[in-house]
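In: this one's structure only:
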């Protein structure tokens, strides 16, 4: 009960801090989300029950070696499940947080495009009144505005949906406030380190538990007391368990290699998106100077501003893809 009170106090303090700042950042929501994830809470209960069972088995003078081993394995499996639940929670909230940032930028782009379409429509109507354009031109511009208007409403709905999704993962936090962009991105983890860790990962460890049980089972067989078929079955079980460890190691290594390749490609895509944004910003600077000199119209300048916002959206999407790729490697 004391531990629960401490946890509640810590969570309350975090909520108060968020309310005062009215801003969210990725590191804070990643720390906060697992505390409110039912899957994590269920995993904690499983760990506690497994530990209680292990203690009871260890105190039982009649418990067999396999009973003690099974109890220890359940504690290890429960701990691994708890770690995975926390990891899944952090990954989900990372995706949701970055989706909000992405949706905000998309809504900005849609709003600017709608504003441009509105201005263009009004200008076209004025030109039509003076006989400079045809009714077909007005109708086409009207259709373009309606499309931009609809895109704007859809973007707003997408943003609201993204916020609601994040809110479900971090209840109590100000999801309508500003969201800090991720400034410092992690590097792609070293492949050799990842491969070494993969060979000791959860799936491999689980396979090794089966191998340990199969080994003990065969060691317990007595040719003088047990039937030949029973002993042969134990040997077959042991051989299958050994093969299972090999399969688990191979699968873990292959998964890491695939995920590492995805992260490397995502980093390259991010670099290209940033380069594109840089070029757009340079062009915007030039176009602003031309606008001040009267060489281009307001709409021309707005068009460049929309292009910059779209480039920023491309960067946000690339950041999201890269961070999720690194997350899959355990690099966040």
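Out: Here it is on my side, so go on. Note that the coordinates shown come from a computational prediction; the quantities given were computed from them, not determined experimentally. Residues are numbered from 1 along each chain as shown.

In: rest of the way, CA atoms for contacts and neighbours
Out: Fine.

In: where along this protein do the helices fall?
Out: Using DSSP state H, the helices of the chain run over 2-21, 26-32, 38-59, 65-129, 135-169, 191-198, 202-219, 228-292, 298-328.

In: so for the second one, what gets flagged as buried?
Out: By neighbour count, and taking 16 or more other C-alpha atoms under 10 Å as the criterion, the buried residues in helix 26-32 are 26, 29, 30, 32.

In: packing partners for it?
Out: Applying 3 or more C-alpha pairs under 8 Å, 6 or more residues apart in numbering; DSSP states H and E, we find helix 26-32 packed against helix 65-129.

In: what angle separates the helix it packs on from helix 202-219?
Out: With axes from the mean of the first three to the mean of the last three C-alpha atoms, to 10 degrees defining the directions, helix 65-129 sits at 160 degrees from helix 202-219.

In: from the chain's centre, how far out does helix 65-129 sit?
Out: Distance of helix 65-129 from the chain centroid (C-alpha atoms, centre = their mean, to the nearest Å) equals 7 Å.

In: what is it packed up against?
Out: Packing partners of helix 65-129 (3+ C-alpha pairs under 8 Å, 6+ apart): helix 26-32, helix 38-59, helix 135-169, helix 202-219, helix 298-328.

In: got the buried residues for the longest one?
Out: Taking 16+ other C-alpha under 10 Å as the neighbour-count basis, helix 135-169 is seen to contain the buried residues 137-138, 141-142, 144-145, 148-149, 151-152, 155-156, 158-160, 162-169.

In: again, but for stretch 262-275
Out: Residues 262, 263, 264, 266, 267, 269, 270, 273, 274 are the ones in stretch 262-275 that count as buried (16+ other C-alpha under 10 Å).

In: residue 236: which of those residues is nearest?
Out: Nearest to residue 236, judged by C-alpha to C-alpha, of the buried residues of stretch 262-275 is residue 262 at 38.7 Å.

In: out of the buried residues of stretch 262-275, what pair is the most spread apart?
Out: Top of the distance list for the buried residues of stretch 262-275 (C-alpha to C-alpha): 262 and 274, 18.3 Å.

In: second structure follows, compare the two:
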């Protein structure tokens, strides 16, 4: 079988990385690929570099470059890509990352052999001077995968997974336009819920770059947390009506994960925000194993207005930051 795979790539401020990304996609050993690049108007030379790289692969015929009329963000760009996609299967790539040449062939062969709707694999965390393999060994059931994503034992990224396109179409699954952080979690929770069978391929193919300061994930914009909270609420709304996912402790894990960055601050205003957002989750903070022990203790102190602990923590953190700077 050689069914069509669509690969959707939003492009925004990626001129330092886009050539490497494109070459890795064009050199895939799988032959029947439809490439959809969405120009999200980053104002740099990304698209020119993309177009030059594509010229080196005249055998690749199914290539579409879509120019947004304004900057729309990754979520809406992916929706535009989905609207144009003709593939039986779909995957996603970020423009600053890249794939091993046999990624799509191996993912498709595994998905096909297992008669699965979704297959996922390990991936590389790519730093400037080293790469680390991130193992994604989760029991291959939809329920376990959703719970693993909620508890941060499985990465909710789109790019190390291959999906049957029918999941998107049959259940009208869309990315949340305007909310570009945790949008992958929201979409993956829905996709895994509706999948009849999922499967894990224990090999790393995708190189997830950790050093691009222009990426949406690296951004420290004020809208970042707001986007996370909006998408968290959408996930909660979806899960609350689903059997096996509406237990208070499961939902609390999700809420606590969404606001955990506030505990890494030394600002009391951030601590107040942590207490006020999803307050029903606060009593579970000591059970949040994805948080370091000191963050759990800080959350417990904030929840119980233990200002002695809070003030001591802030002072200790500031002294440590002073001597390490």
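Out: Yep, that arrived. Predicted model only: the values in this text are computed from it and were never measured.

In: got a TM-score for the two of them?
Out: Here the TM-score for the pair of chains, by TM-score structural alignment, normalised by the length of structure 2, is 0.24; 122 aligned residues with a C-alpha RMSD of 6.1 Å.

In: may I see the buried residues of helix 26-32 of structure 1 arranged in TSV, with distance to residue 14 of structure 1 as well?
Out: Shown next, in TSV, are these (distance: C-alpha to C-alpha, whole Å):
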residue	distance to residue 14 of structure 1
26	14
29	10
30	12
32	8
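
In: nearest to residue 40 of structure 1 among these?
Out: Once C-alpha to C-alpha is applied, the member of these that ends up nearest residue 40 of structure 1 is residue 32, at 12.0 Å.

In: distance check, that closest one against residue 161 of structure 1.
Out: Residue 32 of structure 1 sits 20 Å away from residue 161 of structure 1 when distances are taken as C-alpha to C-alpha, to the nearest Å.

In: before we move on, what about residue 263 of structure 1?
Out: Distance from residue 263 of structure 1 to residue 161 of structure 1, by C-alpha to C-alpha: 27 Å.

In: cool, residue 137 of structure 1 as well?
Out: Here residue 137 of structure 1 is placed at a distance of 36 Å from residue 161 of structure 1 (C-alpha to C-alpha).

In: please apply the same query to residue 105 of structure 1.
Out: Taken as C-alpha to C-alpha, the span from residue 105 of structure 1 to residue 161 of structure 1 is 14 Å.

In: give the contact list for the closest residue to residue 207 of structure 1 other than its chain neighbours.
Out: Nearest residue to residue 207 of structure 1, sequence neighbours excluded (C-alpha to C-alpha, 6 or more residues apart in numbering): residue 245, at 5.1 Å. Going by C-alpha atoms under 8 Å, 6 or more residues apart in numbering, residue 245 of structure 1 touches 204, 207, 208, 211.

In: hmm, which of these are the buried ones?
Out: 204, 207, 208, 211.

In: can I get the helices and strands packed on helix 65-129 of structure 1 in TSV including distance to residue 120 of structure 1?
Out: Putting these into TSV (distance: least, C-alpha to C-alpha, whole Å) gives the following:
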stretch	distance to residue 120 of structure 1
helix 26-32	39
helix 38-59	51
helix 135-169	7
helix 202-219	59
helix 298-328	8
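
In: and of those helices, who's closest to residue 98 of structure 1?
Out: Residue 98 of structure 1 lies closest to helix 298-328 among those, at 5.9 Å (C-alpha to C-alpha).

In: for that closest one, buried residues please.
Out: By 16+ other C-alpha under 10 Å, the buried positions in helix 298-328 of structure 1 come out as 301-328.

In: pull the number of nearby residues for residue 73 of structure 1.
Out: Counted with other C-alpha atoms under 10 Å, the neighbours of residue 73 of structure 1 add up to 19.

In: right, and it touches residue 208 too?
Out: No. In this structure residue 73 of structure 1 lies outside contact range of residue 208 using C-alpha atoms under 8 Å: 10.3 Å.

In: tell me which other helices or strands the helix or strand containing residue 300 of structure 2 touches.
Out: Assigning secondary structure by DSSP states H and E places residue 300 of structure 2 in helix 293-303. With contacts taken as 3+ C-alpha pairs under 8 Å, 6+ apart, helix 293-303 of structure 2 sits against helix 268-276, helix 307-324.

In: from the contact counts, what lies against the last one?
Out: Contact analysis of helix 307-324 of structure 2 by 3+ C-alpha pairs under 8 Å, 6+ apart lists helix 293-303 as its packing neighbours.

In: between the helix it packs on and helix 268-276, how many degrees?
Out: Orientation check (the same axes, to 10 degrees): helix 293-303 of structure 2 against helix 268-276 gives 80 degrees.

In: buried ones in helix 293-303 of structure 2?
Out: Buried residues in helix 293-303 of structure 2, defined by neighbour count with 16+ other C-alpha under 10 Å: 295, 296, 297, 298, 299, 300, 301, 302, 303.

In: just those now: which is nearest residue 25 of structure 2?
Out: Set against residue 25 of structure 2, the nearest of the buried residues of helix 293-303 of structure 2 by C-alpha to C-alpha is residue 295 (40.5 Å).
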